[in-house]
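**Student:** I'd like to go over a predicted model; first the sequence, then the structure.
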Amino acid sequence: MLLTMRDDEETGRITLAQVAQQAGVSISTVSKVLNGRQDVAAPTRVKVERLLETHAYRRTTRSSREAPLIEIVFHELESIWAMELIRGVENVAKANQAGVILTESGTRHSPSPDWIEGVLQRRPIGVVLVFSALPQTVKEQLRARSIPFVIIDPAGDPDPDVPSVGSANWNGGLAATRHLVELGHRRIGIITGPEDMLCSLARLDGYRSAMSMAGLETDPALIQYGDFHVEGGYERAMEMLSLPRRPTAIFAGSDLQALGVLEAARVNGLRVPHDLSVVGYDDVPVAKWSSPALTTVHQPLRQMAEEAAQMLLRLRAGESSATRLELGTSLVVRKSTAAPQEGADT
């Protein structure tokens, strides 16, 4: 049997029998919920999960079926920044004699509903989620199994009880835009990420703050929301560059979008940085190999993943840990930015 029941008078813990009595179900049903069995009705599962969470029930010993694996959950794996995050988690996992399992599931806001059933059966030692929020029922299920979780760069503002690791997105947006302002640019466009993501909005707020500090007005036509991908950057840049008064500089909310901007400039016969300055975000390895080499905001992706994995292991060991960690960003100046040409519509 995977679970051990102890007298609550001796330990101060609630027993499975007490949970079953309060939920109005059998002990075997509570055991099935704890072990991730699927043959339990959803309302019953939710009721039991909430009771287990309310009483802070934990197994007295860990299951022998628990896999020495850290699971990373993405809504998409086909991106350069995903590889940086994977490497960071792998570094920590290897140092702690654990492996890494990758899962592609759901949307950037939450894993798909069937993911929770799978992870409860896989029994990893912890879960790192990227760009995700978690429904309350899912949090309760993970906590009832003593499976800790940490979110990297949460899509929204996480609840106080949800551990997360992010970066200084507002500062990054401020630094990128201020760099362009200091070069002499006045018509500066921005292609941030999706408008329903916290990091996208923070980078946009940084851009707006830098423009305001410089006494510059922001033209709504020069503010675009992208998707963090090359195609999105290209499409939004083509729209900006077709304006009667095109921008002399564009700040892209990711390096991949910046690569799309470079292609849009080429298609329009514009030279970078002679006719158009471009700043990216992330500082993924390809940034320094683009033509020209990309000025960008360095986001410590690998370190963010390492910190998330370390936080996960501390939670698993029962140690107290900060619930929100934000790492610094920095501007990396390369060859894709320069002062606007004399006579340009700055």
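**Tutor:** Here it is on my side, so go on.
**Student:** from here on, contacts and neighbour counts on C-alpha atoms
**Tutor:** OK.
**Student:** what separates Arg58 from Pro160, distance-wise?
**Tutor:** As judged by C-alpha to C-alpha, to the nearest Å, Arg58 and Pro160 stand 21 Å apart.
**Student:** of these two, who's got more company?
**Tutor:** Arg58 (17 against 9; other C-alpha atoms under 10 Å).
**Student:** ok, which stretches of the stretch 1-150 of the chain are strands?
**Tutor:** With strands called from DSSP state E, counting those that start in this stretch, the stretch 1-150 of the chain shows them at 69-74, 99-104, 126-130, 149-152.
**Student:** Reformat the ones you listed as TSV; add distance to Ala339 and mean neighbour count.
**Tutor:** Below are the strands of the stretch 1-150 of the chain laid out as TSV (distance: least, C-alpha to C-alpha, whole Å; neighbours: other C-alpha atoms under 10 Å):
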stretch	distance to Ala339	mean neighbour count
strand 69-74	39	23
strand 99-104	42	16
strand 126-130	37	24
strand 149-152	36	27
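**Student:** Pipe those strands into JSON lines and attach distance to Val278 per row.
**Tutor:** Shown next, in JSON lines, are the strands of the stretch 1-150 of the chain (distance: least, C-alpha to C-alpha, whole Å):
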{"stretch": "strand 69-74", "distance to Val278": "28"}
{"stretch": "strand 99-104", "distance to Val278": "31"}
{"stretch": "strand 126-130", "distance to Val278": "27"}
{"stretch": "strand 149-152", "distance to Val278": "27"}
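**Student:** ok, second structure coming up, stack it against the first:
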Amino acid sequence: MDITPLAKPPAAQSKPLLSDIARTTGFSLATVSKVLNGRADVSSQTRQIITQALNDAGYSKHGRSKTSSSTLIEVVFQDFKTVWALEVLRGVVHECSQHNLSVVTSEIGHGPTSITDWIDRVAQRGIMGAILVFSELSQTEERKLQFHHIPYVIFDPSGDPKPTKLCVQADNWTGGLLATRHLLTLGHRRIGIITGPDDMLCSRARLDGYTTALAEEGILIDPALITEGDFTTPGGYAQAMELLLNPERPTAIFAGSDLQAMGVYEAARQCGLRIPDDLSVVGFDDVQTAAFLGPPLTTVRQPLQDMAVEATRMIIETNKDSTFQKQVILPTTLVVRNSTAAPPQPE
């Protein structure tokens, strides 16, 4: 009996090696690798040629296609330690639940390669898009995300974003103006401010709102009343102590975040000052705990959950190739509670 051996199935066609791409395009393997990894030290013409060759060879599809089939949105924090971060996540989860999408969070820290390492990981697993709750990306990081077709939204950007970037932020200047005007209306004239980091756009905008309100009343800016903080409670405590130990201490403090305001509360307690009888305090954000401080905190409401909802919608619309507003600025409002009052009368 003749037995005809079974034919072997044809071998699957493998993806060309990077060395093949280099030979085809005429560039070195190192240059091809630089383009693949989004390095900035390559000319635009060279990048265009190599990128086209990589796309043709299927490398652009290694991470994901231009239109993702994933139902996963990732929220990326540098650290996830505060109620502020929780407010942002609540907004994303709420909007994703309306579209049967899932949410994952990443905490990347502050290391020099933390963002790049995250991009490498996320390119492997594939996501619908990312909401980046930290400062600006470098050009190299932007190119890597674009190469892998991962749409992203910057939440509260640190700088002035380009018109083509997707970003969501609050009207920080108006918030600073409203907070300071409120204290001025109560009769305060020595108003201290604890800003956030000077390299962040929101910090500078809130400070500009503060100085504008003082200028409206003809009050000269006193550098001794302006301190730079870091949006944390320990930082708010340290900066408040610096202000309150000044012989000519302020009668009110505008803290650049509710977390900083909590530090101001502790500093006032240690200095034997009562809020608001001896010291008025205004925060910024209106996180859930602000209303439960003793006394409840007057603050500027930054609509964190609404901002997170808008960021999530941007990711969804990007995947639909829809036309939508790429940059959103949501209004801030003053929420008056019991931490502010008229300044104490001189004895």
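**Tutor:** Thanks, I have it. Since the model is a prediction, treat every value here as computed from it, not as a measurement.
**Student:** re earlier: out of the strands of the stretch 1-150 of structure 1, which is closest to Pro194 of structure 1?
**Tutor:** Distance to Pro194 of structure 1, taken as C-alpha to C-alpha, is lowest for strand 126-130 among the strands of the stretch 1-150 of structure 1, at 14.9 Å.
**Student:** so that closest one corresponds to what in structure 2?
**Tutor:** The aligned range for strand 126-130 of structure 1 in structure 2 is 129-133, by TM-score structural alignment.
**Student:** mean shift of that stretch relative to structure 1?
**Tutor:** For stretch 129-133 of structure 2, the mean distance to aligned residues of structure 1 following superposition is 0.4 Å (mean C-alpha distance after the TM-score superposition for structure 1).
**Student:** what's the distance between that stretch and the middle of its chain?
**Tutor:** 9 Å (C-alpha atoms, centre = their mean, to the nearest Å).
**Student:** Next up, the contacts around the spatially most central residue of structure 2.
**Tutor:** The centroid of structure 2 falls nearest to Val133 when counting by C-alpha atoms, centre = their mean (3.2 Å). Val133 of structure 2 makes contact with Val75, Val76, Phe77, Gln78, Ile154, Phe155, Asp156, according to C-alpha atoms under 8 Å, 6 or more residues apart in numbering.
**Student:** do that again at 7 Å, thanks
**Tutor:** Applying C-alpha atoms under 7 Å, 6 or more residues apart in numbering to Val133 of structure 2 gives the contacts Val76, Phe77, Ile154, Phe155, Asp156.
**Student:** same deal with Ser68 of structure 2?
**Tutor:** Each residue near Ser68 of structure 2 by C-alpha under 7 Å, 6+ apart is listed here: Met128, Asn319.
**Student:** what's the answer for the one 10 residues further on, then?
**Tutor:** Residues near Gln78 of structure 2 by C-alpha under 7 Å, 6+ apart: Glu107, Ile108, Gly109, His110, Phe134.
**Student:** Look up how far Phe80 of structure 2 lies from the third one.
**Tutor:** Between Gly109 of structure 2 and Phe80 of structure 2 the distance, using C-alpha to C-alpha, works out to 9 Å.
**Student:** And the helices in the stretch 151-300 of structure 1?
**Tutor:** Secondary structure of the stretch 151-300 of structure 1 (DSSP state H, counting those that start in this stretch): helices at 169-183, 198-213, 230-241, 255-267.
**Student:** before we move on, back to that, pull out the buried members of the contacts of Gln78 of structure 2.
**Tutor:** Among those, those buried by neighbour count (16 or more other C-alpha atoms under 10 Å) are Glu107, Ile108, Phe134.
**Student:** and the second one, what pairs with it in structure 1?
**Tutor:** What that stands for is Ile108 of structure 2. Applying TM-score structural alignment, one finds that Ile108 of structure 2 aligns to Ser105 in structure 1.
**Student:** Roughly how far does its match sit from Pro113 of structure 1?
**Tutor:** Distance, Ser105 of structure 1 to Pro113 of structure 1, by C-alpha to C-alpha: 9 Å.
**Student:** for Gly206 of structure 1, same thing?
**Tutor:** Using C-alpha to C-alpha, Gly206 of structure 1 is found at 35 Å from Pro113 of structure 1.
**Student:** Looking at these two, which one has more neighbours?
**Tutor:** Shown here are Gly206 of structure 1 and Pro113; by other C-alpha under 10 Å, Gly206 has more neighbours (22 against 12).
**Student:** wait, the match of Ile108 of structure 2 sits on Phe74?
**Tutor:** Yes. Counting by C-alpha atoms under 7 Å, Phe74 is a contact partner of Ser105 of structure 1 at 6.3 Å.
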